[in-house]
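**Q** Below is the structure, and that's it, no one-letter string:
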């Protein structure tokens, strides 16, 4: 299994903006066949070094992760995230 984690820091760090963007990510659930697990969490610490949203997804293989990357639903999410994020980091590993 492949775990794909992305952390997002938003331009607008208001609770409303964070909640709306977290919902955009959650809305992928059930829409992408190769997506085996989806978890979205919002930061509760709110420190200077905190990121606002964590996305944790799991896939059966690297090929499945590749399919996810180009899926139309994910591409719409990427468009949204490109507009609202200040920065992001990701990590992918075998789990």
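**A** In hand now; what should we look at? Please read all numbers here as calculations on a predicted model, not as lab measurements.
**Q** hey, let's count contacts and neighbours off CA atoms from now on
**A** Will do.
**Q** any idea how far residue 29 is from residue 19?
**A** 16 Å (C-alpha to C-alpha, to the nearest Å).
**Q** now do residue 36
**A** 23 Å.
**Q** which helices and strands sit right next to the helix or strand containing residue 90?
**A** Here residue 90 sits within strand 85-94, counting by DSSP states H and E. If contacts are counted by 3 or more C-alpha pairs under 8 Å, 6 or more residues apart in numbering; DSSP states H and E, strand 85-94 sits against strand 2-10.
**Q** Okay, one more to line up with it:
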């Protein structure tokens, strides 16, 4: 199992923007065959260290993650759509 975690900090973390990004991330479910599990979470603590939204994705193997990373749906319908909303992101892959 290969796990890919991303934390997102939005430029303007309004409820509307957070909801839009959350919905866009969730749209990957069922649209990318390599993606075996997708969890999307919105921060509730809102501390100085907090990021606004996080995802946990799981794949059978690293190669499947690499295919997902360049998948047309992921690139065109997710990355490009949420990109303008992002201030920063961090990843962890294992």
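**A** Yep, it's here. Please read all numbers here as calculations on a predicted model, not as lab measurements.
**Q** quick one on the thing from earlier: now do the strand holding residue 90 of structure 1: distance to the chain's middle.
**A** Relative to its chain's centre, strand 85-94 of structure 1 lies at 8 Å (C-alpha atoms, centre = their mean, to the nearest Å).
**Q** Name the residues of that strand that come out as buried.
**A** 85, 88 (16 or more other C-alpha atoms under 10 Å).
**Q** again with stretch 11-30 of structure 2
**A** Those would be 13, 18, 21, 22, 25, 26, 27, 28, for stretch 11-30 of structure 2 by 16+ other C-alpha under 10 Å.
**Q** Return the subset of these lying in helices.
**A** 18, 21, 22, 25, 26 (DSSP state H).
**Q** On the three-state scheme, the closest residue in space to the second one that isn't next to it in sequence is what?
**A** The reference is to residue 21 of structure 2. Distances taken as C-alpha to C-alpha, 6 or more residues apart in numbering place residue 82 nearest to residue 21 of structure 2, at 6.1 Å, with adjacent residues excluded. Assigned with DSSP: H, G, I helix; E, B strand; the rest coil, residue 82 of structure 2 falls in the helix class.
**Q** No more questions from me, cheers.
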